[in-house]
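this one's structure only:
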């Protein structure tokens, strides 16, 4: 390629070396730009911290402005003139925490009651989440209850979902305790009511989100072998949620267990079932199909007018062995964001959720359904210190519990998930106000 100097108006050539250098730099920058755009294109529309792991200087504006699904945005206004991605950040010390204890809140599940069972350190309770570029307020219980006055909230999922519900009850206990208004004595399906605020919170146990049942209580890993009917609704929750204003759906950890997959009433494969002539499709196949069916169930409910919130996968933190091979979580402080990264199974679970969420949100929008994303994955990934480990029971007890690096101590990092929730509820108020203004403006213009 021949590079010619630019000519001045008089026809004489000036500054050829400097101009040539400028043109070379321009060509190089253009080539680099054309090279990296295809690399980042598949990630456009995904949370910012995933791009941080791939690029030292991501562009949040480009990422979010190119997102095809506006509802996927996790950028939430914290105060007037301030906006940031509340789900991307770091943990910072917070001497004011905790805001309740295991002696002031009765709602803590025994296996997450770490202080009761002798956890020797307490620093894991004294951190708060600091988003990049703004502050996330700690949950104000009176404000929360006022916002949800006359409304209802359902947690749908496994015991980590129950973990968050119990955290919420404890955080709100500074204002009021709820009364049990459950329809059944089954602890897997609970309802609590805050009578002063006419606010109901419920929990629906559905570890696989779809219809499932235990096939063998032993199984290849001695944790049971399950039949998963991947195209069938779990009616224990799908027939109960139409009345709720908010639905928080989550799941993941039960898909590690051996399972046989059914579709159209036929076995189509399995995950580590070790059954002759049954193809191992991996846990990810079952996970994707289960979320797809769960979202299809929600979109099929004509009378459900609430908001569906997907709470993203919270990675476990087993080190020095698998969960059933002596793995444990003994760290006593958070990671910094540059000390770990989302990868392997955790990344795969997370991406499946995001992809299925986008499909469901797009289909639901046609029917007037509303979806929101509570992206707890990065904040959770950075907290290897927040799990019960062996402090979910007395040391002398003859129990067969493994070290718990899946659930979260209460008080603990999971309380921040409810800080996220309050901020999202505030944002819904802003959305409603803007929609009313827009609707009023349209009526005025069309008169």
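Sure, I can see it. Not measured: the values here are computed from a predicted model. Residues are numbered from 1 along each chain as shown.

use CA for all of it now, contacts and neighbours both
Will do.

How many residues are close by the residue nearest to residue 115 when sequence neighbours are not counted?
Nearest residue to residue 115, sequence neighbours excluded (CA to CA, 6 or more residues apart in numbering): residue 102, at 7.0 Å. Other residues near residue 102 come to 19 when the count uses other CA atoms under 10 Å.

With residue 138 instead?
Residues lying near residue 138 (other CA under 10 Å) number 17.

which ones are touching it?
Residue 138 makes contact with 128, 416, 419 under the criterion CA atoms under 8 Å, 6 or more residues apart in numbering.

again, 7 Å this time
Residue 138 sits next to residue 419 when contact means CA atoms under 7 Å, 6 or more residues apart in numbering.

ditto for the one 10 residues further on
The contact partners of residue 148, by CA under 7 Å, 6+ apart, come to residue 199.

now the one 10 residues further on
The neighbourhood of residue 158, defined by CA under 7 Å, 6+ apart, consists of 205-207, 251.

do that again at 8 Å, thanks
205-208, 250-251, 254.

Include secondary structure when you put those into TSV, please.
As requested, the contacts of residue 158 are arranged in TSV below (DSSP: H, G, I helix; E, B strand; the rest coil):
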residue	secondary structure
205	strand
206	coil
207	coil
208	coil
250	coil
251	coil
254	helix
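
just those now: which is nearest residue 89?
Nearest to residue 89 among the contacts of residue 158, counting by CA to CA, is residue 250 at 21.8 Å.

mind checking which helix or strand residue 345 is in?
helix 344-365 (DSSP states H and E).

Output the contacting helices and strands for that helix.
helix 283-300, strand 370-374 (3 or more CA pairs under 8 Å, 6 or more residues apart in numbering; DSSP states H and E).

tell me what the shortest one is packed against?
Right, strand 370-374. Against strand 370-374 (3+ CA pairs under 8 Å, 6+ apart) you get strand 307-311, helix 344-365.

want to compare, so here's the second one:
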């Protein structure tokens, strides 16, 4: 039986004629070509037969090669299918490898995070390592991080929780830099850690809502009646331009317990038009503004955008099944229930993040630290921090009345947040 005629312009027909195959071998080859064409498509088949040399990222499926595409440092190509879910796992006791640095050896830790210096009697909170299910979290490599930050700017933008993550990152890196080649400077809302030999900076910018608000003063921002100005992200955003890696967060300041007050117009207007908006709608407005700013001011081929999810509070002991009346004070054990989720507000806010990030045509990587941090009622600063406001005799007599169950000791939990950031930068 003769093989059916084929077009002279087809590379497959040339291959068949030159080979003068037997009917059996021809049938096998035809079956092979059918399978390849079905799986990869005609263009990829032609490429295979011509032995094309394409530069394809290891994360890019072969079925959609990008010709002449060169992966740049920190650029997000595509999440690997069936890859490791770094955010689902459990805490493992690891005193041999934790903490990743010593509190006393990092001079950049702010006094509201130095728990040992302020009398915390235990250290167990420092010795836990996050272990994802079914895979391993890559070890933080400070040398690799520094080398890839060369000639770049990394920026954290948000509230004091993001400032804690920023300080953690500085502490993870600074010991490899000589004293005369590094510096820390704070001017207003901006803090800059400079690494001179690398021509690089790691920066933090205080903007608890990301949008302009009446809480923007980096020192005096404890405002009872919080007001956020609609459509005002450029007020702060002009200070963020040029960053190669952006790490945003915003959540806690939106949780006022009532509807948010939204300003239309300017804070300079004599007669201010203020409307009320539900917390969820206001938060969604803020996230959309952030994504629009990123699309306008960041290049997805050269930069990376991260968002750190909601950091949990441990204000009510009944939330984790204990007797009512306690909080994180004197808690030295984490929550054992692997299904513990916390308050409904975290769920609704996480839902908003998921909705908006899925719809966004600008690539954003969510650092989903919420679930793994929910277990860690043992890791808060509690009463072991600098108290900027003098304590009353009543507070001194009842320590849990002034325990900080929002922020975290360093070293500690937030180092894990940066391990996850590192993993998503280099092993997405």
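In hand now; what should we look at? Given the structure is predicted, the values throughout are model-derived calculations rather than measurements.

on that earlier part again, show residues contacting the helix holding residue 345 of the first structure.
So helix 344-365 of the first structure is contacted by 46, 69, 71-72, 252, 284, 287-288, 291-292, 295-296, 299, 310, 312-313, 315, 369-371, 377 (CA under 8 Å, 6+ apart).

let's see it at 7 Å
Residues outside helix 344-365 of the first structure that contact it (CA under 7 Å, 6+ apart): 288, 291-292, 295, 299, 312-313, 315, 370-371.

Need the residues you listed in TSV (columns: neighbour count and distance to residue 61 of the first structure).
Below are the contacts of helix 344-365 of the first structure laid out as TSV (neighbours: other CA atoms under 10 Å; distance: CA to CA, whole Å):
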residue	neighbour count	distance to residue 61 of the first structure
288	17	30
291	25	30
292	22	30
295	23	29
299	22	31
312	22	23
313	27	25
315	27	27
370	19	24
371	21	22
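
Among those, which pair sits farthest apart?
It's 299 and 315 that sit farthest apart of these, by CA to CA, at 27.5 Å.

thinking again about what came up before, next, the buried residues of the helix holding residue 345 of the first structure.
Across helix 344-365 of the first structure, burial judged by 16 or more other CA atoms under 10 Å covers 346-347, 349-354, 356-358, 360-362, 364.

Need the helices and strands packed on strand 370-374 of the first structure in a markdown table (columns: distance to residue 213 of the first structure).
Below are these laid out as a markdown table (distance: least, CA to CA, whole Å):
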| stretch | distance to residue 213 of the first structure |
| --- | --- |
| strand 307-311 | 24 |
| helix 344-365 | 22 |
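
would you list every one of the strands in the stretch 151-300 of the second structure?
153-158, 182-187, 190-195, 200-206, 227-229, 245-248, 260-264, 273-277 (DSSP state E, counting those that start in this stretch).

To which residue of the first structure is residue 357 of the second structure aligned?
Residue 357 of the second structure maps onto residue 357 in the first structure, with residues paired by TM-score structural alignment.

Quick check: that match vs residue 350 of the first structure, distance?
For residue 357 of the first structure, the distance to residue 350 of the first structure (CA to CA, to the nearest Å) stands at 11 Å.

From one end of stretch 310-318 of the first structure to the other, what's the distance?
24 Å.

In the second structure, what stretch matches it?
Counting by TM-score structural alignment, stretch 310-318 of the first structure sits on residues 307-315 of the second structure.

I'd like the distance from the matching stretch to the chain centre, please.
12 Å (CA atoms, centre = their mean, to the nearest Å).

Likewise for stretch 296-305 of the first structure?
Distance, centroid of stretch 296-305 of the first structure to centroid of chain: 21 Å (CA atoms, centre = their mean).

Give me the contacts around it.
233, 238, 242-243, 364, 369.

Just tell me what residue 155 of the first structure corresponds to in the second structure.
So, by TM-score structural alignment, residue 155 of the first structure is matched to residue 156.

Its match touches residue 201, doesn't it?
No: at 11.1 Å, residue 156 of the second structure does not count as touching residue 201 under the criterion of CA atoms under 7 Å.

Excluding covalently adjacent residues, which one is nearest to residue 314 of the first structure?
residue 377 (5.2 Å).

which residues touch whatever residue of the second structure lines up with that neighbour?
Aligned counterpart of residue 377 of the first structure in the second structure: residue 370 (TM-score structural alignment). Applying CA under 7 Å, 6+ apart to residue 370 of the second structure gives the contacts 309-312.

Same question for residue 229 of the first structure.
210-212, 261-263.

One more: residue 75 of the first structure?
Contacts of residue 75 of the first structure by CA under 7 Å, 6+ apart are 83-86.

Could you identify which of these has the most neighbours?
For the contacts of residue 75 of the first structure, neighbours tallied by other CA under 10 Å; top is residue 86, 26 neighbours.

returning to what we had before: among the helices and strands packed on strand 370-374 of the first structure, which is nearest residue 133 of the first structure?
strand 307-311 (22.5 Å).

Not counting residues beside it along the chain, what's closest to the residue nearest the centre of the first structure?
The structure's the first structure has its C-alpha centroid closest to residue 312; by CA atoms, centre = their mean the separation is 2.1 Å. Closest residue in space to residue 312 of the first structure, ignoring its immediate chain neighbours: residue 375 at 5.2 Å, by CA to CA, 6+ apart.

That neighbour touches residue 86, doesn't it?
No: with contacts counted by CA under 7 Å, residue 375 of the first structure stays clear of residue 86, the gap being 9.0 Å.

and residue 304 of the second structure, how many neighbours?
Number of residues near residue 304 of the second structure (other CA under 10 Å) recorded here: 24.

do residue 434 of the first structure as well
12.

Matching it against the second structure, which residue comes up?
Checking with TM-score structural alignment, residue 434 of the first structure has no match.

ok, now how distant is the match of residue 357 of the second structure from residue 74 of the first structure?
Following CA to CA, the distance that separates residue 357 of the first structure from residue 74 of the first structure is 14 Å.

sorry, back to before: and the contacts of residue 158 of the first structure as a markdown table, adding distance to residue 52 of the first structure?
Below are those laid out as a markdown table (distance: CA to CA, whole Å):
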| residue | distance to residue 52 of the first structure |
| --- | --- |
| 205 | 35 |
| 206 | 34 |
| 207 | 32 |
| 208 | 31 |
| 250 | 25 |
| 251 | 25 |
| 254 | 29 |
